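Chemist: Would you be able to build a 3D model of this:
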Amino acid sequence: MTRTVMFLKKGVFFMKADRLIKILLLLQHGEKVSTRALSEELEVSERTIHRDMESLSAAGIPVYAERGAAGGWKLVDNWKQRLSWLKEKEVMALFLPHADKVMKDLDMGISSSEIRDKLLLSVPGETKESAGKLWERIHVDMGTWKSSTSETLPAMDVIKEAVMNDTKVKVTYEKANGDVKESIIKPLGLVAKSSTWYVVLLNEADQFRSYRMDRIKACSSLEEPFERPEDFTLAEYWEASKKKFTKSLPEYAVRIVASPIALQRIQFTGRFVRTTYQGEEREDGWTELELSFNSEEEALGFIVGFGDQVKVCSPVSLQDKVRERAEEIIELYK
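Modeler: I've put the predicted structure just below:
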C-alpha cells in the first residue's frame, strides 16, 4: 500500500512539473495568456492554473496577472530563462536533429520538431537563426531503405522499464543459428546500432552479453531488483565490445581489377565488403583494388555478381572458383 501511494505521489509530481514547463513555454512568447486559455490548453481547472502560478512565483519566476477583460498572465519584462550559460557550439549541438525512429521505438511520445520548437524559445537571439538553419539542413534517418510496418519490438516496453529500474527479466531468446533458450537476464542498457536495437545485459552467470531485441521472442518482468555494476559505463562497454567483435571476424583478402562502372558500385556498397587498398587508375580505365570479405563464399558471390566488370588477380584458388561458378550459370541457361 505504501509503495502504491509513493508511485502515485511521484506521478502527480511529474505531471505538475511537466505542466509548469508547458506554462512557462507558453508565456515565453511574450503575450498575455488568460487563465481560461491555459486551463483549456492544459486540460485542467482554472483553480489548478492559479495554484500553478503560485508555484512558478515561489520558484523565482516573475509571473504576474493583469486584471480585466483583456487581462491575463504574463512574464515581467518579457523575462526568459535562456540557455545563455552554454557556448554557441554547445547550443548548436542541442539542435542537431534527433532520430525520430529512436524516439518512436522508445515510445517517447514526442517528435524531434516539438523538441526543436521548445528549444528555440530558450536560445539567445544571435544563435536562433543558425540553430534553425542547422535543423533545416541536416536530417538523421536511422531506418532501413525498405521500412516495414512489421518493424515492431514487442519486448521493448518490458526491457526499457527493466533497464530504468534495475529489475530482472525472463526472456526467450533465439540465437542466430536458430537455437532457442529461456533465461533470466539483468538488462543494463539499450543501444541503437543503425536501425537495430540491442540490449546489453548480464546473464545468469553474470557475464556481459548483447542480445538483439528482434530475437527476443517472449519476455516478462520479474520485478526482482539486481545490483548494477558500479564501474559499468554503457558507451565504453559497447565501444570495447564492438572492437572485440570486429577483430574476431574472419578476413578473406582478394586482389582484383575493376572497371569504372564496377568501381563506383564497390565504393557505394560498403556493407558487404571493405576496401583495404586502391591503386591509381590504369591506362585502360580499370583500377586495382584489394578487398576484404568474411569468407571465400561471400567473396565468390560478390564478384560473380559483377560479371565481366571485375577480374580476380589473387588468390588463384578464387579464380578457379569464379570460373566454375560461371560454367554452372552457363549450364543452367542452356
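Chemist: okay, CA-based contacts and neighbour counts for the rest of this
Modeler: Fine.
Chemist: Mind giving me the packing neighbours of the longest strand along the chain?
Modeler: Ordering each strand of the chain by length in residues (DSSP state E) puts strand 180-193 first. On a contact count with 3 or more CA pairs under 8 Å, 6 or more residues apart in numbering; DSSP states H and E, strand 180-193 meets helix 156-165, strand 167-174, strand 196-202.
Chemist: For it, buried residues please.
Modeler: Ile184, Ile185, Lys186, Pro187, Leu188, Gly189, Leu190, Val191 (16 or more other CA atoms under 10 Å).
Chemist: Please identify which of the helices and strands packed on strand 180-193 is closest to Arg274.
Modeler: strand 196-202 (20.8 Å; CA to CA).
Chemist: what element comes up after the closest one heading to the C-terminus?
Modeler: strand 208-212 (DSSP states H and E).
Chemist: For that following strand, which outside residues touch it?
Modeler: Thr196, Trp197, Tyr198, Val199, Val200, Leu201, Leu202, Asn203 (CA atoms under 8 Å, 6 or more residues apart in numbering).
Chemist: Helices along the stretch 1-150 of the chain, start to end?
Modeler: 2-27, 35-42, 46-58, 88-94, 100-105, 112-120, 125-137 (DSSP state H, counting those that start in this stretch).
Chemist: One more sequence to fold, the one below, so I can look at both together:
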Amino acid sequence: MKIDRLISIIMVLLNYERVSAIKLAKMFEVSPRTIYRDIETISLAGIPIVTHNGVNGGISIMQEYKIDKKLFTVSDISTLLMGLASVSTTLSNKEIIGTLEKVKSLLPKEQFRDIELKSNQITVDLTTWMGNKSFQPNLEKIKKALSDSKYLLFEYYGVNREKDKRCIEPYKLVLKERNWYLQGYCTLREDFRVFKLSRISNLEILESTFVPREFQAKPLDGSGWIDKRLITTKLLVDWSLREQMVERCGEENIEPYGNDKFIVDFPFVEDDFGYNILMGFGDKCECLAPENVRIELINRIKKLLHVYGN
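Modeler: Coordinates of the predicted model:
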C-alpha cells in the first residue's frame, strides 16, 4: 500500500463530489479491489467516507467534513505543474508524464485555462543541448535499483584515472550543476561514497537485494574536501562574462573596472578542472593573481598553441 496513493485519493475526493471506484482504479492504475482496500484504510484513519450505490453511485467524503476542499490555490497547482514539468525534462518517463496528467485532471474546469497559462510561464529545462545517450538508460536503472533496494554493479574511473569495479547499495540520486551524482554504500570501501555518473560505465542491476541501513545524505556543498582546496583568484573579465560571474561568485565579489570590464574574486581549485574553467573563458578573462596560477595558465596556453601550431 502506497501512502502517496492514499493521499492522492483523498485529494481527488476533496475535489469531486463523487467518484466511482472504477474511475479511481484507472486514474491510479490499480484494481478496483485495491481502491476499496485503500478507501477502508482512509476510513479507519478517521476521514468520513460515504459510498453511494446505483448507476450514479460512487465514493465521496462527507460534505460536513471540516477540510477546506480548496486546499490548493491556483498558484499552488501552477507551482506543482511547473515542478513536475521541470523534472520531466531530466527524468522523462511514463510515471512523471502520468503524474502530470493526474494533477491536471484535478483542476476545476473554470480555472483550467488560467492555471495552464500560469504553469507554462516558467520552464526549467536541465537537459543539455547535446548529451550522452547512455545517461537516460543509466538513470532509469538507478531509479529502479533505488525503488527495489537492489545492488548496483559498475566500473568506476577515479580521479587518479584508475578503473575498478564497485558494488554499492544505492540511496540517493542528485543533480548538481549539470552533473549527476549517486550516493550509496560501497561494499569495497565499506563506507558511504559519492559517485559521479559520468565516471560510471557498464552499469547493471543485480538480482540480490539489501536491507537499507541508516543513511544520511552527504551535502554536496564541497564541505570537507573542496573547501579545503579553495583559493581566491583575482580576475579581470570582460562585461560579456558578467552574468556567469554573478552566478558563480555573487554580486558582492564583482567590482567595476573602467567602462566594460570587472575585477572578480573568483573561487578556484588548483587542478585540471579548475584550470579548464578559467581557460574556457578565453580572451574575455585574465588572471591577475596569485602569480603561480597566472604562470600555470600561461604554460597551458603555450602547450595549447603548440598543439594547434603544429
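Chemist: circling back to that earlier point, now the helices and strands packed on strand 180-193 of the first structure in a markdown table, please, with extra columns for distance to Leu222 of the first structure.
Modeler: Below are those laid out as a markdown table (distance: least, CA to CA, whole Å):
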| stretch | distance to Leu222 of the first structure |
| --- | --- |
| helix 156-165 | 9 |
| strand 167-174 | 5 |
| strand 196-202 | 15 |
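Chemist: Arg255 of the first structure: which of the ones you listed is closest?
Modeler: strand 196-202 (32.2 Å).
Chemist: Return the mean post-superposition distance for the closest one against the second structure.
Modeler: In the superposition with the second structure, the average deviation recorded for strand 196-202 of the first structure is 1.9 Å (mean CA distance after the TM-score superposition for the first structure).
Chemist: That strand maps to which residues in the second structure?
Modeler: Counting by TM-score structural alignment, strand 196-202 of the first structure pairs with residues 179-185 of the second structure.
Chemist: tell me how far that stretch is from the chain's mean position?
Modeler: Put simply, stretch 179-185 of the second structure sits 12 Å off its chain's centre (CA atoms, centre = their mean, to the nearest Å).
Chemist: what's the answer for stretch 195-210 of the first structure, then?
Modeler: That offset, for stretch 195-210 of the first structure, works out to 17 Å (CA atoms, centre = their mean).
Chemist: Kindly check the end-to-end length of it for me.
Modeler: End-to-end distance for stretch 195-210 of the first structure, by CA to CA, to the nearest Å: 16 Å.
Chemist: again, but for stretch 175-189 of the second structure
Modeler: OK, stretch 175-189 of the second structure end separation, CA to CA: 24 Å.
Chemist: Would you mark the buried spots in it?
Modeler: Quick answer for stretch 175-189 of the second structure (16+ other CA under 10 Å): Tyr181, Leu182, Gln183, Gly184, Tyr185, Cys186.
Chemist: Run through the residues that contact the nearest residue to Ser20 of the second structure once chain neighbours are set aside.
Modeler: Nearest residue to Ser20 of the second structure, sequence neighbours excluded (CA to CA, 6 or more residues apart in numbering): Gly58, at 4.1 Å. Residues in contact with Gly58 of the second structure (CA under 8 Å, 6+ apart) are Arg18, Val19, Ser20, Ala21, Thr51, His52.
Chemist: Spatially nearest residue to the fourth one (excluding sequence neighbours)?
Modeler: In other words, Ala21 of the second structure. Nearest to Ala21 of the second structure is Pro32, by CA to CA, 6+ apart, at 5.7 Å.
Chemist: what do you get for the fifth one?
Modeler: Residue nearest to Thr51 of the second structure in three dimensions, not counting chain neighbours: Ile59, with 4.6 Å by CA to CA, 6+ apart.
Chemist: before we move on, what about Asp191 of the second structure?
Modeler: Once chain neighbours are set aside, the closest to Asp191 of the second structure by CA to CA, 6+ apart is Tyr185, at 5.5 Å.
Chemist: ok, now Leu190 of the first structure?
Modeler: Val199 (4.6 Å).
Chemist: Also Arg274 of the first structure?
Modeler: Ser292 (5.2 Å).
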